[in-house]
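**Q** I need the structure of the sequence given here:
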Amino acid sequence: MDKKEIFKRALISFMESVLEGKGKNLEKKFEIFENKIVEALNELMQSFKLNLEPSDLKTIDTLWDELQKEVELAKPYAERIRIVYSTINKMEQSKSQTDIISSLLEGANKLLSRVCIFVIKENNFVGWYSKGFTGSSDITDTSIRLVIVPITSNTVLKDVAESGLTFIGTPADHPENWILLNRFGGKRPQEIIAIPMQIKNKIMAVFYGDQVPTSNKIDCKEELEILTKFASMAIDLLPIKEKVLAKEKTKEITEVPPLPEVEKAVSTTPVVPIISKEEEEWHKSAKRLAKVLVSDIMLYHAEEVEIGRREGNIYKRLKDVIERSKETFRERVKPQVLEKVDYLYEELVKTVCEGDHNLLKGYKEQ
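**A** Presented below is the predicted three-dimensional model:
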């Protein structure tokens, strides 16, 4: 009997039962229908089995097992896509160079055990920021800035900085990688990866990662390349982004509709604004410039900053650099702003001194 016909007859039978009872004892009638449905399903199952050869059933079981295995294998890739998407979203929303790098390393650390950024400074690769080193190495995430590798040493850092290409392989592929790994301490990685970071059309830094303390292979090269390249682009476009946001903010202010006329009972004495809209833009511009100047100090003088924090003499150690930044700041900021607030000093205390203004002793006297 055709499968559709079986269901059709069962349904007609149920409707006839209901009509005969004229709506009475529906619960009992439904039980009858339920039993008929079960019978129909059993008949369908038997019909299906009769139409299949034993070999077909075995093939179906095999295919099902293979499908389950493929689903399990795909799960890690789905998770990686989620990590990449989430990290890119965070970097896109970041408003500073430090935030972008922090988001990059946070996302990369979900793919690898240890990750860090080395900046190229003069004749050295200098550790800048890291994630995953604390507890698995001789250094911590905060002391990565003490790791310094000569730019002339035949290491993976030199290779990547010169070639502009990603490297993934064993530490033995570069004869002087031991210099870098000895600085890290801890267990030696089985495999390492390094990716160049090009900013302003020049390779300014190198991303490094490995799987210490585990011996897992690195199988996320493409994901790490996407994140690193996006971070480089985000840093490169940061000044442009700030200008666009400032223009949009100004446009929003000018487009605000005028307030409705106040009733005469209310005082009509005009309220004089503390500062004009033009001066407000001067202040915003000064804040942006201060952030850029301080970001450059953190990028190119990270080692001195770290030492200055420990020894309590950041201004003394970085006096020439800070004074050059101060000179640039005063040349480009309106006198009306400088008379009221020193945004450069505030940004130095916040970012370089981590809130401790005593580390800038001597700044105000200059």
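**Q** C-alpha only now, for contacts and for neighbours.
**A** Noted.
**Q** tell me which residues of the lengthiest helix in the chain are tucked away?
**A** Longest helix in the chain, counting residues (DSSP state H): helix 54-93. For helix 54-93, the neighbour count (16 or more other CA atoms under 10 Å) marks 80, 83, 84, 87, 88, 90, 91, 92 as buried.
**Q** what's the closest of those to residue 205?
**A** For those, the minimum distance to residue 205 (CA to CA) is 17.2 Å, reached by residue 91.
**Q** Number of residues surrounding the spatially closest residue to that closest one that is not a sequence neighbour?
**A** Nearest residue to residue 91, sequence neighbours excluded (CA to CA, 6 or more residues apart in numbering): residue 100, at 5.0 Å. When neighbours are defined as other CA atoms under 10 Å, residue 100 has 24 of them.
**Q** Check residue 310 too.
**A** By other CA under 10 Å, 11 other residues sit near residue 310.
**Q** Please give the element, helix or strand, for it.
**A** Take DSSP states H and E as the rule and residue 310 turns out to sit in helix 302-311.
**Q** could you say what helices and strands that helix packs with?
**A** Applying 3 or more CA pairs under 8 Å, 6 or more residues apart in numbering; DSSP states H and E, we find helix 302-311 packed against strand 124-131, helix 314-317.
**Q** structure for this one too, so we can compare:
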Amino acid sequence: MAGRITWRRGWGVLTPGVLATALVLTGCGGGGDGVPPPRASEGADGGEWSAGPGSGGPTWNPSEDAGNGEGNGGSDAGHGGNGGSDTGNGGNGNGGNGGGRKKTELGWLPVGPQVPNTDTAINTPADAYDQLQDLRCADTRETVNRYGDGSKSWNLVSGLVYACLASKGDTALWAEAGRLYDSLGGPGFAQGDCRESAAYRTLNQAIGWVRQNPRGTVTFRPSRGGTTACRSGITEVDPGPEATLSPGDSFSVSGTWPDEITRATLRIGGSTVLELTREFSGCCHGAGAVFRLPESFAGAGQADLTLIYAGGTLTKPGVFRVEGTQQPSPVPPAPSPAPSASPSPTESSSPSESS
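**A** Just a heads-up that it's a prediction; the model follows:
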């Protein structure tokens, strides 16, 4: 509020504390002629006392730099806020560190790929991973509340749920995410499970950053296409390499592949290729499939299996031996060479011509 501070008579000796009480803001001059003003000096607030001719008393004159009042704090980037004061003239300052909020974007859960789920029920930590991988925080929280049993696998999913919700604005939930993270006791429990290992790395990175930047803001970036938590590959074929299969026999395959298997072939001895009948094929992490050999084929030997899906193939050599019932077609004999031509009698030289 604009105005001036005047000196009133009759206060006696004033201490600095009493002086603050004795000063009265007025909009016009008052009494006070003949009372010496306080010594002019720069105050802690930036300004000085002065007594103009004919004035009602000494007047406090704020300096030009006194406009830095309470303003918005500076950000971690070093940009200060705009100060303000009762004089109405705010100063622009270059603020210090610590006043603002850091922001970061962290990678979210990579694609599993998804677990096979033939009955469409979502009731395991692996199912919840797939649900949460799409950043469906609220849906996954309902899954945890319904099926979670307090195991470390469920606590890992639950910690990620709270981190997911906290990143969407409910920052108080970081504390619960941190508590669940601490209950895991490190990544050791997830060894051997590629999806849980990826989930732990995601939560570990988020909690670590938030604890170093308690006023910071985290957002999660959806996983890029092609990045998976688990490598694709054929894990097992049953029966194994010591077995011999005949026409019409079936065998099973387990492993991880990023999409539905559309075709499967066997190559025998590096040349003969058999198209297999697909009896069953699941997708995608820890998946299984069953294939059947043709009812009739020729050839025998160790077989290499190839699974074909949209965008790629998986091959495992020497899965087992096969023996066909058809005998290979006999190789026709090579044609005998044509007899060499002998000279005709007319081409022979007569004795008289040679003499």
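**Q** May I have the TM-score of the superposed chains?
**A** After superposition, the two chains reach a TM-score (TM-score structural alignment, normalised by the length of structure 2) of 0.25; 138 aligned residues with a CA RMSD of 6.1 Å.
**Q** Next, the angle from the helix holding residue 310 of structure 1 to strand 124-131.
**A** 60 degrees (axes from the mean of the first three to the mean of the last three CA atoms, to 10 degrees).
**Q** How far does stretch 303-320 of structure 2 stretch from one end to the other?
**A** 6 Å (CA to CA, to the nearest Å).
**Q** buried set for it?
**A** Of all the residues in stretch 303-320 of structure 2, those buried under the rule 16+ other CA under 10 Å are 303-309, 314-316, 318-320.
**Q** repeat for stretch 291-303 of structure 1
**A** Neighbour-count burial for stretch 291-303 of structure 1 [16+ other CA under 10 Å]: 291, 292, 293, 294, 295, 297, 298, 299, 300, 301, 302, 303.
**Q** on that earlier part again, out of the buried residues of helix 54-93 of structure 1, which is nearest to residue 59 of structure 1?
**A** Minimum distance to residue 59 of structure 1 across the buried residues of helix 54-93 of structure 1 is 32.6 Å, recorded for residue 80 (CA to CA).
**Q** quick one: the closest one and residue 330 of structure 1, what's the gap?
**A** Distance from residue 80 of structure 1 to residue 330 of structure 1, counting by CA to CA: 47 Å.
**Q** can you check residue 223 of structure 1 too?
**A** To residue 330 of structure 1, residue 223 of structure 1 is 43 Å away according to CA to CA.
**Q** Then residue 84 of structure 1?
**A** 41 Å.
**Q** Repeat that for residue 228 of structure 1.
**A** Residue 228 of structure 1 is 35 Å from residue 330 of structure 1, by CA to CA.
**Q** which residues touch residue 108 of structure 1?
**A** Counting by CA atoms under 8 Å, 6 or more residues apart in numbering, residue 108 of structure 1 touches 115, 224, 227.
**Q** Redo those residues as JSON lines? Include distance to residue 202 of structure 1.
**A** Putting the contacts of residue 108 of structure 1 into JSON lines (distance: CA to CA, whole Å) gives the following:
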{"residue": "115", "distance to residue 202 of structure 1": "22"}
{"residue": "224", "distance to residue 202 of structure 1": "20"}
{"residue": "227", "distance to residue 202 of structure 1": "18"}
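**Q** still on that earlier bit, quick one: what helix or strand has the residue nearest to residue 91 of structure 1 in it?
**A** Assigned by DSSP H and E, residue 100 of structure 1 belongs to helix 97-108.
**Q** List the buried residues in that helix.
**A** Going by neighbour count (16+ other CA under 10 Å), the buried part of helix 97-108 of structure 1 is 97, 98, 100, 101, 102, 103, 104, 105, 106, 107, 108.
**Q** Do a quick rundown of the helices in structure 1.
**A** Under DSSP H, structure 1 gives helices at 3-21, 26-50, 54-93, 97-108, 156-163, 177-184, 221-254, 277-300, 302-311, 314-317, 319-332, 335-338, 343-347.
**Q** Columns distance to residue 150 of structure 1 on top of those, output as TSV?
**A** Converted to TSV, the helices of structure 1 look like this (distance: least, CA to CA, whole Å):
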stretch	distance to residue 150 of structure 1
helix 3-21	79
helix 26-50	73
helix 54-93	30
helix 97-108	23
helix 156-163	9
helix 177-184	9
helix 221-254	23
helix 277-300	15
helix 302-311	14
helix 314-317	22
helix 319-332	23
helix 335-338	41
helix 343-347	31
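**Q** Settle it for me: which of residue 228 and residue 330 of structure 1 has more neighbours?
**A** Using other CA under 10 Å, the more surrounded residue of residue 228 of structure 1 and residue 330 is residue 228, with 23 against 16.
**Q** about what we covered before: between which two of the buried residues of stretch 303-320 of structure 2 is the distance greatest?
**A** Of all pairs drawn from those, the widest gap by CA to CA lies between 309 and 320 and measures 21.9 Å.
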